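Q: What follows is a predicted structure for the sequence shown.
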Amino acid sequence: MIYLGLIVKDTSIEDVVTKLCPPGTLEHQKVKAIFNWVCHNIEYDLEALKNPELISTDPAEIFKRRKGVCSGYSCLFEEMCRVAGLECVQITGGCGENQIKGKSRHRWNAVRINKEWKLLDPTWAAGYVKAGYKYDEKYFLTDPKVFIEDHFPDDSKWTLLPETYQVARGA
């Protein structure tokens, strides 16, 4: 596979991350390269959406099959960040019309870049089901005030917003 001018051998997560993030790559560049790779190489698994028994959160399986639902995208992104030496977490919560606190229906990520947490959603950036499969960079390092409009984390600390903003918005 040719990706961003590089020939990326698809043998393992480690091989891809090593090619995407050579020594000396800045944290922001690593996050962008991994995010783009996940968004452009993983397909949303509509079959698993219809049959939850098929859902996998194993990064190696998602990598191998090149398919996953939001939990698969977020697990693979988190694992690739770990391999690249980046701190990354998965966030669960409501999204879109399903923004009900405590009713998790979606997963996305936060990644630490230069000691500051940033929000991103590789599933929605890759093109979630309702929007088709069209890359949308809006969900890469999105301003928390914009992100909360359609992503409501179960743990309010992952809004990355001051408590006063959350209370004013009714979060």
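A: Yes, it's here. Numbers count the residues shown, from 1 in each chain.

Q: okay, CA-based contacts and neighbour counts for the rest of this
A: Fine.

Q: Can you show me the strands along the chain?
A: All strands of the chain, identified by DSSP state E, fall at 2-3, 6-7, 43-44, 67-68, 88-95, 106-113, 116-120, 151-153.

Q: For the ones you listed, give me JSON lines that also has distance to residue 18 and mean neighbour count.
A: Below are the strands of the chain laid out as JSON lines (distance: least, C-alpha to C-alpha, whole Å; neighbours: other C-alpha atoms under 10 Å):
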{"stretch": "strand 2-3", "distance to residue 18": "13", "mean neighbour count": "12"}
{"stretch": "strand 6-7", "distance to residue 18": "11", "mean neighbour count": "11"}
{"stretch": "strand 43-44", "distance to residue 18": "22", "mean neighbour count": "22"}
{"stretch": "strand 67-68", "distance to residue 18": "22", "mean neighbour count": "24"}
{"stretch": "strand 88-95", "distance to residue 18": "17", "mean neighbour count": "21"}
{"stretch": "strand 106-113", "distance to residue 18": "18", "mean neighbour count": "22"}
{"stretch": "strand 116-120", "distance to residue 18": "22", "mean neighbour count": "18"}
{"stretch": "strand 151-153", "distance to residue 18": "31", "mean neighbour count": "25"}
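
Q: got those strands as a markdown table, with distance to residue 130 columns?
A: Shown next, in a markdown table, are those (distance: least, C-alpha to C-alpha, whole Å):
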| stretch | distance to residue 130 |
| --- | --- |
| strand 2-3 | 27 |
| strand 6-7 | 32 |
| strand 43-44 | 11 |
| strand 67-68 | 16 |
| strand 88-95 | 12 |
| strand 106-113 | 14 |
| strand 116-120 | 18 |
| strand 151-153 | 15 |
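
Q: Indicate which one of those is closest to residue 169.
A: strand 151-153 (11.5 Å; C-alpha to C-alpha).

Q: burial measure for the residue lying closest to residue 6 once chain neighbours are set aside, as a count.
A: Excluding the flanking residues, the one nearest residue 6 by C-alpha to C-alpha, 6 or more residues apart in numbering is residue 19, at 7.6 Å. Neighbourhood size, residue 19 [other C-alpha atoms under 10 Å]: 15.

Q: second one coming, line it up with the first:
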Amino acid sequence: MKKIVFFLSFLCSLLGNGQTQSIYSKIDSKMAVMPKSYATTTTGIASYINANFNTESDKVRAAFFWTATTISYDIANINTIDYNTTSEQKINATLSSHKGVCIHYAEVFNSIANQVGVKSYVVHGYTKQFGAIATVAHAWCSVKIDSKWWLMDPTWGAGYVDKQKYFRKLNAIYFKMTPSAAIATHMPFDYLWQFLSFPISNQEFISGKLEANTTKKKFDFESEILKQENALAADKIFDATVRIEKNGIKNNLIQDYWIYKKKELENIRQNETNAKFSILVTESNQAILLYNDFIGYRNKQFKPTLPDDVLLKMIQEPKEQLLKCQNQLDYLEPVNEENRTNVTAVRQNVASVLEQVKDQEKFVLDYLSKGKGARKAMFTKMKWFGIPLN
């Protein structure tokens, strides 16, 4: 009886696959004859799709079909995980060679989907087939079609590898997977991209316990995605690292990705710190230049004479700028030792100059409180038998 059930299940799968392909046969046929001139960039591919299809579903199918049937799996790099090159670099290399591994399929599809007006994201994770966890990380995509989230795997949908040989065979099963179906084989590192109200933990995925545990706190993934879309890059990555850790780091694939995201976060924060620090250095130098202008004017005994308010502004403006820089430097968080050394040096320099500026401000306020004759006397050194009296 078990053999009969398996056979019927397999037959239904084949029928479902054939029915899905027949539904989209017109779209697939149209994409199969797309002129090569469009295929040099994802922008070109997207423009062809936009010109020939109207609905979100049709456009996504067109992007999926082109990606799955045009890119060949790069068996030589089957075990390569590339987190370092940019999306643009991956896409350009793939469109040039028409070869790639999962991340290249995902990046190309994602780029096309977004450019045809469909919200799409690349999802990083790992997979399980026939009860076994894969030893290499995987990448696929999520798309929002008519307000509903679907998972797409253009790599698995393109064909399969057998005995180190790639066989192209379009598989519609991996086009528009529901979140509840996808979780059986595809586990995102970040549970946000499960699109489940009760996300599955890594331990549950590994052990095959995929039923929703409603005793958990319900997860509002829609609100969280909206939050992510409006967050700064560093905040997005920080939140992702928290979710990854919270869901359990149960294998090396998860750990490697978690470490990568933490390093990415550190780099972003370091770049942000460097950018802020550079601005503060520029602003403090500008304040010092203003202060030097004041000293030059004082050395000329405030000649030619300026209105009192202008004179006061000459010393108060650099003071205000230095105070602002000092305050922001105090809140600047260095990421590494080099940052820390540089920030400390500038803090000390700003503090030293600021003390001088404050002394000069006292002099100006005293100067402005006096009459014309007394002001002039402030620049005159009184002597008694050659000894300075002031």
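A: It's in. Keep in mind that this is a model prediction, so the values were computed, not measured.

Q: on that earlier part again, surely the residue nearest to residue 6 of the first structure touches residue 8?
A: Yes. Contact between residue 19 of the first structure and residue 8 holds when scored by C-alpha atoms under 8 Å: they sit 6.5 Å apart.

Q: before we move on, the earlier item: the residue nearest to residue 6 of the first structure pairs with which position in the second structure?
A: Superposed on the second structure with TM-score structural alignment, residue 19 of the first structure falls opposite residue 48.

Q: what separates its match from residue 23 of the second structure, distance-wise?
A: Going from residue 48 of the second structure to residue 23 of the second structure by C-alpha to C-alpha, to the nearest Å gives 20 Å.

Q: try residue 197 of the second structure
A: With C-alpha to C-alpha as the criterion, residue 197 of the second structure and residue 23 of the second structure are 30 Å apart.

Q: Who has more neighbours out of the two?
A: residue 197 (17 against 10).

Q: Could you find the counterpart of that one in the first structure?
A: So, by TM-score structural alignment, residue 197 of the second structure is matched to residue 162.

Q: now do residue 15 of the second structure
A: Match for residue 15 of the second structure (TM-score structural alignment): no aligned residue.

Q: Repeat that for residue 103 of the second structure.
A: Aligned against the first structure by TM-score structural alignment, residue 103 of the second structure finds its counterpart in residue 71.

Q: just residue 123 of the second structure next, same as before
A: By TM-score structural alignment, residue 123 of the second structure lines up with residue 91.

Q: State the span of the first structure onto which the lengthiest helix in the second structure is aligned.
A: Identified as the longest helix of the second structure according to DSSP state H is helix 252-299. Under TM-score structural alignment, helix 252-299 of the second structure has no counterpart anywhere in the first structure.

Q: Can you name the next helix or strand after that helix?
A: Next along the chain after helix 252-299 of the second structure, taking DSSP states H and E as the criterion, comes helix 308-331.

Q: how about the helices of the stretch 1-150 of the second structure, start to end?
A: Ranges of helices within the stretch 1-150 of the second structure are 2-23, 25-32, 42-52, 56-70, 87-97, 102-115, based on DSSP state H, counting those that start in this stretch.

Q: looking at the ones you listed, which is closest to residue 372 of the second structure?
A: helix 87-97 (69.5 Å).

Q: other SSEs contacting that closest one?
A: Contact partners of helix 87-97 of the second structure among helices and strands, from 3 or more C-alpha pairs under 8 Å, 6 or more residues apart in numbering; DSSP states H and E: helix 102-115.

Q: Residues touching the helix it packs on, excluding its own?
A: The contact list for helix 102-115 of the second structure (C-alpha atoms under 8 Å, 6 or more residues apart in numbering) reads 42-43, 45-46, 59-60, 63-64, 67-68, 71, 82, 87, 90-91, 94, 119-122, 138-141, 143, 153-155.

Q: Would you mind getting the average deviation of it from the first structure?
A: On superposition with the first structure, the mean distance recorded for helix 102-115 of the second structure (mean C-alpha distance after the TM-score superposition for the first structure) is 0.9 Å.

Q: Measure how far that helix is from the centre of its chain, please.
A: A distance of 16 Å separates the centroid of the chain from that of helix 102-115 of the second structure, by C-alpha atoms, centre = their mean, to the nearest Å.

Q: what residues are up against the residue positioned nearest the centre of the second structure?
A: Among the residues of the second structure, the one closest to the centroid is residue 233, at 4.4 Å (C-alpha atoms, centre = their mean). Taking C-alpha under 8 Å, 6+ apart, we find residue 233 of the second structure in contact with residue 268.

Q: swap the cut-off to 10 Å and go again
A: The contact partners of residue 233 of the second structure, by C-alpha atoms under 10 Å, 6 or more residues apart in numbering, come to 265, 268, 269.

Q: ok, the second one touching residue 236?
A: No. The pair residue 268 of the second structure and residue 236 fails to qualify as a contact (C-alpha atoms under 10 Å) at a distance of 11.2 Å.

Q: Give the residues shared as contacts by those two.
A: Common contact partners of residue 268 of the second structure and residue 236 (C-alpha under 10 Å, 6+ apart): none.

Q: I'd like the distance between residue 99 of the first structure and residue 148 of the first structure.
A: From residue 99 of the first structure to residue 148 of the first structure the distance is 9 Å (C-alpha to C-alpha).

Q: hey, what's in contact with both of those two?
A: Contacts common to residue 99 of the first structure and residue 148, judged by C-alpha under 10 Å, 6+ apart, are residue 171.

Q: would TSV of the contacts of residue 233 of the second structure with neighbour count and distance to residue 241 of the second structure be doable?
A: Below are the contacts of residue 233 of the second structure laid out as TSV (neighbours: other C-alpha atoms under 10 Å; distance: C-alpha to C-alpha, whole Å):
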residue	neighbour count	distance to residue 241 of the second structure
265	19	9
268	16	14
269	18	14
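
Q: chain center to stretch 80-94 of the first structure: distance?
A: Relative to its chain's centre, stretch 80-94 of the first structure lies at 8 Å (C-alpha atoms, centre = their mean).

Q: Equivalent analysis for stretch 99-111 of the first structure, please.
A: The answer for stretch 99-111 of the first structure is 12 Å, by C-alpha atoms, centre = their mean.

Q: One more: stretch 47-66 of the first structure?
A: The chain centroid and the centroid of stretch 47-66 of the first structure are separated by 15 Å under C-alpha atoms, centre = their mean.

Q: got it, and stretch 160-171 of the first structure?
A: The answer for stretch 160-171 of the first structure is 23 Å, by C-alpha atoms, centre = their mean.

Q: Then stretch 155-171 of the first structure?
A: On C-alpha atoms, centre = their mean, the centre of stretch 155-171 of the first structure falls 21 Å from the chain's centre.

Q: If anything else comes up later, I'll come back, but that's it for now.
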